[in-house]
Structures are given as structure tokens and as C-alpha cells.
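Asker: A structural model of the following input is requested.
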Amino acid sequence: AQVPARMADWVQRCQEAGLATLVLSNSFQDRVLGAVEQLGTQFIGKAMKPLPGGYRKACRQLGLHPQELVMVGDQTYTDILGAHLAGMHAILVQPLGSVDLGHTRLLRKLDRIILHKMPPQGEFPHDIYTL
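Answerer: Predicted structure coming up:
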């Protein structure tokens, strides 16, 4: 899978700033390996998000404590919930792609319902990819 240019640029700027980056995915490695190689980042697959085990493995792999990490994700029920269960901060972003699997489409509909009724706990003042 081709990584959108603005995402690849953002990850590169994070790395140049000395931030550790890691892709935590519920997918198998072969499904996202091309994207991970393009980003030049570490990877953990079959993470079973939102269960906290994958997040804890990321902490160990990076040598950091949960409170030192931020999950940037586009799914409330996997990325954001899992990060909070593992004791991490999280930033919810808009999905970059427009095609979702069936179960992801359903979760995104639930996201819209819940997020519409819930005020943000903290807003990022601009598009995260401009960092």
C-alpha cells in the first residue's frame, strides 16, 4: 500500500525531531509491510487492538513508558480506546483513505454518533500533519 505523501512527510519530520515512531496494526505484517518500509519505522502486527497487549509490546520495543507515548489513530474503538486502556495519550485523526472493510465502516458510523454527542477533551489547533 502506498502511504500518502503528507503522512510520510509527517512521520519523517517526527523522526528527524528525535521522536520514536512505530506502526501498531491489527493486520498481519505482509499486508502492511510495504507501507512500514516506506515510512522507515518499526512495526508490530496482530496487535489485537483495543486490547492493551500490543500497546505494552510497543512500550517495551521502544523502551518507553505508556505516559511517554501518544497513539495517533483514526478509529475510536481500536486505536484510541486501546491507548487509553494501556495508559497512553491518544489523538484521533480523520482517516486518510476512503475505503474501509465492513466492520470498520460499522465502527466509523458508531464513531460519528458518539463523537457528535461528546465534546472533545482537547483539540489540536491545526491539522496534525502540519507539525
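Asker: every contact and neighbour count from this point should use C-alpha atoms.
Answerer: Noted.
Asker: ok, Ala83 - contacts?
Answerer: If you count contacts by Cα atoms under 8 Å, 6 or more residues apart in numbering, Ala83 has them with Pro50, Pro52, Tyr55, Val70, Met71, His89, Ala90.
Asker: please give me the structure for this one as well, since I'd like to look at both together:
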Amino acid sequence: MLEEFKPTWMVESIYSVSPEQLKARGIRAVFSDLDNTLIAWNNPEGTPELHQWMAELREAGIPLIVISNNNKKRVAKAVANLKLPFMSRSLKPLSFGITRARKKLGLAKNEVVMVGDQLMTDMLAAHQAGVRSILVKPIVQTDKWTTRMNRLIEKYVWRELRRHYPNLKWQEDLND
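Answerer: Model (predicted):
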């Protein structure tokens, strides 16, 4: 059960993962959590680094799709400035949102990656969907109230992950 929370990669920031690194691993689409992964939960504008990374993905022909547990209205408002497609009410840690997005693109499981900042939702959903995952550090150290309970449980899961997988470490990028 513990391996269900183990990310494929742990990267400090998604912005350091290049389209070339993704393509070298056969990844043709990036699915991403929204809050504290792409944007700070309290700042929907995004950073210049995010906009640069999105432009690089677009130029490389790699779609970026937001997979969020939030409702459609909330996600639509949050991604309006980013002009990103999304799957709302994805029910993470279940695989529904990831699977719907993958099938919509007509891609195999090994051709997508799920990016997120939480073990309890994003990494578990990726495992449930049978896709690879990238865990990133949260953009800001505060969370919405709905995420705080997950963070408490996550501390215990982290302790066990580190005990069972002592080689788990944060990387600069996928080549590190």
C-alpha cells in the first residue's frame, strides 16, 4: 500500500522540467494539480516562470491540462488567465479525472505524467490511474483549509516512505 504514495520523480519545481526531458521519457502530455502546484492557491495570476514553462510546453507540442478536485466555476476562474484546459471535480485520489483527460487525448498510460504537491491526492491518483508522477514542493507554505487535514496525514506517510525508500530525494530536474 505504501508504494501507492511513492512518486516516480520528486522535483523541487515543475518549472525546471523541460519539454526535452519529458519527451525523452515518452511523455506527450502533462496533467497538473492547480493549487500550490501551478499557482499559489491565493494567487491565480501565476508567476513569470509558470508562463515561460507553459510557453515551452506549447512550443514542444506537449499539452498541459489541469486536473483539480475543485468545482468547475472555481477552476475556470483560476485558469482563465492561463488559458488552460481542465478537468474539475476529478475526485482525486481516485483516477477519474486523470483517466478522462488521458482518454480524451487518446494517449496511453505511459505517455502522460501527473504533477502535484500532495501525496494523499495527486500521487495516489496517479498510481490509481497507472501513470507516472512528479511530486513538487508546494509553491507557498500555506494551504487552503480543505488541504490542511491531508498535510497532517501526509507527515506520517512521508515518515514511512523515507523509512522504506531511503533513496527518495528531491531533484533539480528529471535528469538529476
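Asker: any idea what the TM-score is?
Answerer: The TM-score (TM-score structural alignment, normalised by the length of structure 1) is 0.82; 128 aligned residues with a Cα RMSD of 2.2 Å.
Asker: before we move on, the earlier item: which one of the contacts of Ala83 of structure 1 is nearest Thr41 of structure 1?
Answerer: The shortest gap between Thr41 of structure 1 and any of these belongs to Met71, at 14.4 Å (Cα to Cα).
Asker: doesn't Gly87 make contact with that closest one?
Answerer: No: counting by Cα atoms under 8 Å, Met71 of structure 1 sits too far from Gly87 to count as a contact (10.5 Å).
Asker: compare the two (neighbour count), which wins?
Answerer: Met71 (21 against 18; other Cα atoms under 10 Å).
Asker: which element is the equivalent of that one over in structure 2 on?
Answerer: Matched to structure 2 by TM-score structural alignment, Met71 of structure 1 sits across from Met114. Using DSSP states H and E, Met114 of structure 2 falls within strand 112-116.
Asker: the next helix or strand along the chain from that strand vs structure 1 - mean distance after superposition?
Answerer: Per DSSP H and E, the first helix or strand lying C-terminal to strand 112-116 of structure 2 is helix 124-129. When structure 1 is overlaid, helix 124-129 of structure 2 sits 0.5 Å from its aligned residues on average, using mean Cα distance after the TM-score superposition for structure 1.
Asker: which is the next helix or strand following helix 124-129 of structure 2?
Answerer: strand 132-136.
Asker: show me what the helix or strand that that next one is followed by is packed up against.
Answerer: Using DSSP H and E, the helix or strand that follows strand 132-136 of structure 2 towards the C-terminus is helix 145-164. For helix 145-164 of structure 2, not one helix or strand is in contact under the criterion 3 or more Cα pairs under 8 Å, 6 or more residues apart in numbering; DSSP states H and E.
Asker: mind listing what's buried along helix 145-164 of structure 2?
Answerer: Under the neighbour-count criterion of 16 or more other Cα atoms under 10 Å, helix 145-164 of structure 2 has Glu154, Val157, Leu161 buried.
Asker: the second one -> structure 1?
Answerer: For Val157 of structure 2, the aligned residue in structure 1 is Ile114 (criterion: TM-score structural alignment).
Asker: likewise Gln128 of structure 2?
Answerer: By TM-score structural alignment, Gln128 of structure 2 lines up with Leu85 in structure 1.
Asker: neighbours of its match, how many?
Answerer: Burial of Leu85 of structure 1 is recorded as 14 neighbouring residues (other Cα under 10 Å).
Asker: OK, contacts around it?
Answerer: When contacts are counted by Cα under 8 Å, 6+ apart, Leu85 of structure 1 is found next to Pro50, Leu51, Pro52.
Asker: make CSV from these and add neighbour count and distance to Leu96 of structure 1 to it.
Answerer: Conversion of these to CSV gives the following (neighbours: other Cα atoms under 10 Å; distance: Cα to Cα, whole Å):
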residue, neighbour count, distance to Leu96 of structure 1
Pro50, 21, 20
Leu51, 16, 24
Pro52, 19, 24
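Asker: of those, which is the nearest to Gln15 of structure 1?
Answerer: Pro52 (24.5 Å).
Asker: next, work out how far apart the most centrally placed residue in structure 2 and Val30 of structure 2 are.
Answerer: Centroid-nearest residue in structure 2, with Cα atoms, centre = their mean: Val115, separated by 1.8 Å. In this structure, Val115 of structure 2 lies at 7 Å from Val30 of structure 2, with Cα to Cα, to the nearest Å as the measure.
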